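Trainee: no sequence on this one, just coordinates:
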């Protein structure tokens, strides 16, 4: 009887994974909108790019010219990567491959952190663990969710490229490279979730790793053209570089997938080992104890908000400055890039709103800085919701602090932070472009003012986030959906020739195309009015609703 009982007892590994199927179903249910939106957006970007390239470059000579021009420009290599062949498939991979792989990594980070460290910090994991849930079950569910999302990317990317008539081997190589890159950063996020007790810090570590990977890949590609067939050592130092070196449709080097597979597996193993050696809610990096007495800067809600947002603000300012410097370096090459291709000229003019190609290209890049800044603004407002759901707002509001004052600190950081981040990007872009054309004194203020002119549109999206968080908190995840919609309309809408009525949904569609366009006060008056009304409605809702 004793022997039978012992034989039937679950093994240690089975106990650690108890409840995994239930948590997987729960995770997939919670992500039933998030993951499909990410996957459809990335696959849609790939598909639209492939179709547009076929329309723009319909001869082998034109494709060869654009491949040569891109490889000859170090700034373009830094932004998109090297071009290894001039087929439609190879040009598609060059144009969006790095972006799709980067965003697949970001998607994976968000999924894993959401179902591991975020669950522990909010206390939901402790409640679940009171039932029959093993120690490693949440981590397993998070990694399975990320794996399914990346598998969907693999299948759909391959299917889209094959449906466009591209070779099977290259299509599968690209899809696999993207999926494995996503799993690498899923593994890094899983390790980060074990190291720290704070969700934002864990997410920040994983996203910082993603940013470092991009910078290393960009620096390596900028330093060495692809003409010699090799890659700079910095490219080989990053998972994004490994994905590039698979070279779909340009040799299909399957062996270059091995480093990504090994790192993804190694990070998963390390995360499992760490998960078994800590308590729920704890991390290996202990929080630094604060001073015995708070500094005067923390005497009010505005000082606290500054303390909470300053790290994110600094990171975004540096990131947008880097992006602006790269954009400024490539803006002067618009005419060389476009060449004599009428289709490309029409596309650049349609996106930039100018007959002059250089101004149109410059306006397009400035608009992209504004679209990127929307992500910062939305994240800053969502910090307000994080403080509420994590019960950190309760101790403040239990004192002589009103809801509007508490929210005002975060809103001030979001609205002023937007101006700071855009200023950093505009200064770097103006300086880089001015140095390139030999006219810093003339181009720096021109580009900076054009970049700052994006602020009202960003503030409209910020106000929309305040409205949702304040009055419709259950719809908070929709904020990222709206951000994605605006970015897609601004970046892909003109290329896909979407109806103007649809493009006008984005506040950026109502801004003049600066620099170079005529400026009137009317669109700015409308946007600033809307940017004021939306947060007022949101704060009114916050004042009268129950807090979570």
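Mentor: Received the coordinates, thanks. Here the structure is a predicted model, which means the values were calculated and not measured.
Trainee: can we go C-alpha only for contacts and neighbour counts from here?
Mentor: Fine.
Trainee: the helices in the stretch 101-250 of the chain, which residues?
Mentor: Taking DSSP state H, counting those that start in this stretch as the test, the helices found in the stretch 101-250 of the chain are 117-121, 124-129, 137-163, 168-195, 199-223, 239-245.
Trainee: what does the last one rub up against?
Mentor: By Cα atoms under 8 Å, 6 or more residues apart in numbering, the residues outside helix 239-245 that reach it are 81, 97-98, 101-102, 177-178, 181, 184, 213-214, 217, 231, 235-236, 253, 256-257, 259-260.
Trainee: okay, pairing it with this:
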């Protein structure tokens, strides 16, 4: 090949990445709150959990005695992955290796999709393409930002564990486990963004793969046969779990994750060059010319658009509830240590049996995740407004109030149903493993008692959207602060007046405690006021 041809090829490759730096800076500006908050939240998860465990169990013998029966529970292994029971440091992080890996994978997915398929679907990439921007630049900028996000989460968590005085090599392996899941998710999302024509389709592909990944990993971690255990080596989450921080410390699993990400990214770049802007490789299904009668209302439309997410949340909370219920057989042994019981009482209240206190504690943590589901559903209002779907709907006789009420009502309904499912399953499963567990009715009542606090946060999300779509993302900050103050505030030693700022601090501690009607009615009134304020603000402002 001539020198001229080589020079031309080099210029072509260079021009394909033109503008990557500027796009990276722009993407960082958009995510300057989301990414740091996510990194800090993940770091708090790892360091806070490890610190609490080390304070409860000062040495390996006390930890094995207090957690022995729990660690042998197959449900625990299915949820948290392999447990390193040979060191106190390994026991201190056994819950956060897998949970953090899942959250890191979700972080990588969210950032990558947000700056690829979502940008393309909303038309911003077409505007950027009118400038000096190479074909590969948007995808490259998204990959770099997502990689920085998961690297930050893994690195800061590693530093936090080192700050607790934990073993250095194991701490590095802990961060490596999170990175394995994170980089794998980034590569798969880059590929899915080329395959699907919509952000929702991209999310369905990646989150569906993540769900299958978790299921195969859980089967592999609980299997007794070599063939079953081999399933854990087939998936990124399985690789993350088999890193085994503070035990085997297998760093080569990160290489498996990087190899998967590199392969998926290479295919993504190849597909990017073969498709048109705004299209996907997979064919889109043609919709009906007219909707059926059951879909001719805003509420029905919202239900149709969110049914996949709702089903995923139902399955997720059902699995967690079943695990919590099965743990009730071991809770008496777990809480034999006065320090463990004291920690449970700080969160779940001091009334009732130890089984009641344990259920109350777990329900309050699950309620935080359920609240996130409600907030995410309400924030679809902001996404529809930015993407133009709301403009199309509101061009029909549909009123703003109906469109708003459909989403907010769906958020309220979803959270109540999820909590009802959780409470019912905890009672049903728990009562099968031990007669001391709360009944189904008691579990259901305890879960529903948390609904008013959840609705206040969902109402705050509606109010923030009412002020403007650009304020909607602050709902996640409201949820994070409210949850930390209400559920972890006493453990952190915060003053009562600070804790009382959280709506979760005013919900009844059931089962075992007393149901307080006055705070419940007050929380419901606050939630209604926030929803009403959001509606008034939404009706008076211009669309984004």
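Mentor: Cool, got the structure. Here the structure is a predicted model, which means the values were calculated and not measured.
Trainee: now stretch 197-209 of the first structure: buried residues?
Mentor: Within stretch 197-209 of the first structure, the residues scored as buried using 16 or more other Cα atoms under 10 Å are 197-200, 202-207, 209.
Trainee: that stretch aligns to what range in the second structure?
Mentor: Following TM-score structural alignment, the aligned partner range for stretch 197-209 of the first structure in the second structure is 197-209.
Trainee: got a list of contacts for that stretch?
Mentor: 109, 113, 117-118, 121, 185, 188-189, 192-193, 195-196, 278-282, 284.
Trainee: now swap in stretch 427-434 of the second structure and tell me
Mentor: When contacts are taken as Cα under 8 Å, 6+ apart, the neighbours of stretch 427-434 of the second structure outside the stretch itself are 322, 324-329, 437-444.
Trainee: now, which of those lie within helices?
Mentor: For the contacts of stretch 427-434 of the second structure, the ones inside helices are 322, 324-327, 440-444, with DSSP state H as the criterion.
Trainee: show me which of the contacts of stretch 427-434 of the second structure are buried.
Mentor: Listed as buried from the contacts of stretch 427-434 of the second structure are 322, 324-329, 437-440, 442-444; burial here means 16+ other Cα under 10 Å.
Trainee: need these in CSV (columns: distance to residue 337 of the second structure).
Mentor: As requested, these are arranged in CSV below (distance: Cα to Cα, whole Å):
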residue, distance to residue 337 of the second structure
322, 25
324, 19
325, 21
326, 20
327, 16
328, 16
329, 16
437, 19
438, 22
439, 25
440, 28
442, 26
443, 25
444, 28
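Trainee: these: which two are farthest apart?
Mentor: Spanning the widest gap among those are 329 and 444, at 19.1 Å by Cα to Cα.
Trainee: check which helix or strand the equivalent of residue 409 of the second structure over in the first structure maps to.
Mentor: Using TM-score structural alignment, the partner of residue 409 of the second structure in the first structure is residue 412. In this structure, residue 412 of the first structure is located in helix 403-437 according to DSSP states H and E.
Trainee: now that helix on the second structure. Mean distance?
Mentor: With mean Cα distance after the TM-score superposition for the first structure, helix 403-437 of the first structure departs from the second structure by a mean of 1.8 Å once superposed.
Trainee: same deal with stretch 205-215 of the first structure?
Mentor: Mean for stretch 205-215 of the first structure is 2.5 Å (mean Cα distance after the TM-score superposition for the first structure).
Trainee: and what of stretch 319-329 of the first structure?
Mentor: With mean Cα distance after the TM-score superposition for the first structure, stretch 319-329 of the first structure departs from the second structure by a mean of 1.3 Å once superposed.
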